[in-house]
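Novice: Pasting a predicted model and its sequence here:
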Amino acid sequence: MKPETKYITISDNKNRIEQLLMELVLEPRIKALVWSQITRQTPNMKIGYPGQHLASLITGVEGSRTGARGDDLVDGTEVKSCSRVDQLDSCKDCKQKVLRIETACPHCGSTNLKRMDDSKWLFSVKSEEELKLLTKDLDRVFLTIADYPNFADGDFDTIRFQAFEMWNNTERHKHFTSLMTNYYNKIFLEHISRNVNKTPAPKNFWPYSYQFYLCNPVKVFECIVSNANTTPQINITHFVEPDFDRSLLVPELMPTSLLSQEEINLIIENVPEYILSSQIVAGSNYQALVKSSKTKKKFITLLPFINETTRGYLDLRDTDKVAEAKTKYSRR
């Protein structure tokens, strides 16, 4: 999980990241917001190619000059991006579409709006060769996401950019390989066998989902943009140097609110007391946690997050379905 330094050729990374985000993403978005007030078209920023630029600056690795085909970075890294910023919303009353910049439905005047926050990463695996490339031949999968850290509070003026890595040839990230393999064998091939004229949807990989955390992604970048709709101010809150050994990073904590009652029972029955005790909130203890395990709400109050070691006792789920169920958990 240590990047090869021979591929790291871009320097002054943090300064360049700020400049890139401002010039390639934030300033064009502000102009789009102004025009959106006139045209009522979505100002949604497409994050695909900007995400690849961002990946190069975070990793220090140049692109491979192949556009949509071939390796995304010269070291073979696969880059995927998604944006939950400026998604198209809808009215809960009349069901018509509503722009993110609108505070009331333009069709019926209702303020009962459904704000969308469901963009995800898409992985297309259409052949044994593509599966092998994604799960064996390349070492690193690089994920970028733009979202609202205060989405639950209706704050759409603060934007967050994050980047995560998974090194799929390592034991730590083995579940990613399992997800892609199961998708290809159980969904893609099964679908094709029933309908050869229709290609199934790509694999949906949901940010902040059960499957996401079980894959043990490590965060290598985060920045918060305040006043994003008027005068953006960028604050880089987390940056891992391009040559840093990723095996030394601690994967993201999994919220226990994502667990089923069955998975909570599995943890209580199988995870050693000393492992759980170190994660219980201050002022409580292991005995109280065991007692609370029959009531999910009480359990997650005492154990709101679990670490990499604890979730090592959990299994993948829903790997033979087209998409995992979306979570209502709001990551702050």
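Specialist: Yep, that arrived.
Novice: Going by C-alpha atoms from here, please, whenever you check contacts or count neighbours.
Specialist: OK.
Novice: residue contacts, the residue nearest the centre of the chain?
Specialist: Most central in the chain under C-alpha atoms, centre = their mean is residue 207, positioned 3.1 Å from the mean C-alpha point. Residue 207 sits next to 120, 121 when contact means C-alpha atoms under 8 Å, 6 or more residues apart in numbering.
Novice: Look up the closest residue to residue 104, ignoring the ones flanking it.
Specialist: residue 111 (4.5 Å; C-alpha to C-alpha, 6 or more residues apart in numbering).
Novice: pretty sure that neighbour contacts residue 102?
Specialist: No. Residue 111 is beyond contact range of residue 102, at 9.4 Å (criterion: C-alpha atoms under 8 Å).
Novice: so the residue nearest to the centre of the chain, which of the three states?
Specialist: Under DSSP: H, G, I helix; E, B strand; the rest coil, the three-state class of residue 207 is coil.
Novice: One more: the one 4 residues further on?
Specialist: Three-state assignment for residue 211 (three-state DSSP): helix.
Novice: Check which helix or strand the nearest residue to it once chain neighbours are set aside maps to.
Specialist: Spatial nearest neighbour of residue 211, chain neighbours left out: residue 316 (6.8 Å); criterion: C-alpha to C-alpha, 6+ apart. For residue 316, there is no host helix or strand (DSSP states H and E).
Novice: try this one side by side with the last:
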Amino acid sequence: MRTFYTASIINLSSVLFTLDMENSQRLETSDNLIKECILDLYINPKKSMVKWSKITNQTAQGKFAYPSQHLASLITGIKGKGSAARGDDLADGSEIKSCSRADQLRSCNNCGANVLLWQKECPNCGSTDIKVDTSSHWIFPIRSDDELDLLLNRVPRIIFILFDKEDSESENIRIRAWTVNPQESYVKAFFTDYYVNNFKMKTDKGEKPAPCNLHPLKYDFFMMRPKLIFHADIIENDVEIEFWDLKHPKEQPMFSHLLSKEQLIQIFGKKVSVLKKTQIVEKFPYIPQKDFDKLVMKKKVLKKYKQKYVRR
């Protein structure tokens, strides 16, 4: 009985310690705190950058990786660990990745000159035909077996944050956050493919590989089955939270234009085979996640392990 009693006390102490640890990781959050954070760390710094860019003619772009970590803590209600990108981004071990397509580089389609964020026309030739770069992406440096194992087996979730615009002409900015489960088969396949067939192959040859890039709102991203947990719009100096729900996140359908016609036929059946791809896309603009099982991996993904992950 004494052994049982002692073991029970130890077990209870362990449970209470775990609860204390979990409580210490949490923070009180609210719509107003999130809005204040976006105002202080994004809207006001951006206004200051534009102000000084007009004086100095230097870039008005800012770096928002660390502000995104503050925002992720407020969205999730989980504190950070003060790691400054050198450890866990959140106290629960979550990984945060952010990128911005709202303040990208711009250039003149007529003469090729750089066009600053606040400029409405090319400073060189006066053309209003401006090209906006939207190639910003999430970056994953995976340089060892341990780093790959950490991402796929020890990180509880990946949180993706994206700043963008509905169209390049809009002044309004969207902020969206998704969660992805690293245990999803496509997640494992995608990052293992990079590490095995890119990083290791190049380092074995003495080459220096680039980090793994994941492009927002593209095929690979949607195949990871992201779930939307947050959406806010910045309209002038105001922040409107359109959606924020951790318990009931929204599944994200894939844009059907990202698929080949053959894949669309595989999803929607032979009845659409007589249509052009553009007609199929117009009729079925989205692919629901329930149909992702019908899709196969893209050829570049995990050649060595292709048979294992050929279907989800």
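Specialist: Structure's in. What do you need? Worth saying up front: this structure is predicted, and the values here are computed from it rather than measured.
Novice: Map the residue nearest to residue 211 of the first structure across to the second structure for me.
Specialist: Correspondence of residue 316 of the first structure to the second structure, assessed by TM-score structural alignment: residue 297.
Novice: What distance do you get for the residue nearest to residue 211 of the first structure to residue 209 of the first structure?
Specialist: Distance, residue 316 of the first structure to residue 209 of the first structure, using C-alpha to C-alpha, to the nearest Å: 12 Å.
Novice: Comparing those two, which residue is more hemmed in?
Specialist: Comparing residue 316 of the first structure with residue 209 by other C-alpha atoms under 10 Å, the one with more neighbours is residue 209, at 18 against 13.
Novice: Once you drop chain neighbours, what's closest to the alignment partner in the second structure of that one?
Specialist: Matched by TM-score structural alignment, residue 209 of the first structure corresponds to residue 218 in the second structure. Leaving aside its chain neighbours, residue 218 of the second structure sits nearest to residue 258 (7.1 Å; criterion: C-alpha to C-alpha, 6+ apart).
Novice: And that neighbour, how far from residue 219 of the second structure?
Specialist: Residue 258 of the second structure is 6 Å from residue 219 of the second structure, by C-alpha to C-alpha.
Novice: again, but for residue 186 of the second structure
Specialist: For residue 186 of the second structure, the distance to residue 219 of the second structure - C-alpha to C-alpha - is 11 Å.
Novice: OK, contacts around residue 74 of the second structure?
Specialist: Counted by C-alpha under 8 Å, 6+ apart, residue 74 of the second structure has contacts 27, 29, 30, 33, 34.
Novice: so how far is residue 108 of the first structure from the residue mapped onto it from the first structure?
Specialist: Aligned against the first structure by TM-score structural alignment, residue 74 of the second structure finds its counterpart in residue 57. Distance of residue 57 of the first structure to residue 108 of the first structure, computed by C-alpha to C-alpha: 45 Å.
Novice: swap in residue 85 of the first structure?
Specialist: Taken as C-alpha to C-alpha, the span from residue 85 of the first structure to residue 108 of the first structure is 24 Å.
Novice: and these two? which has more neighbours close in?
Specialist: Higher neighbour count among residue 85 of the first structure and residue 108: residue 85, with 24 against 12, using other C-alpha under 10 Å.
Novice: Next up, the contacts around whichever residue in the second structure pairs up with that one.
Specialist: Alignment note (TM-score structural alignment): residue 85 of the first structure maps to residue 102 of the second structure. Counting by C-alpha under 8 Å, 6+ apart, residue 102 of the second structure makes contact with 163, 164, 165, 173.
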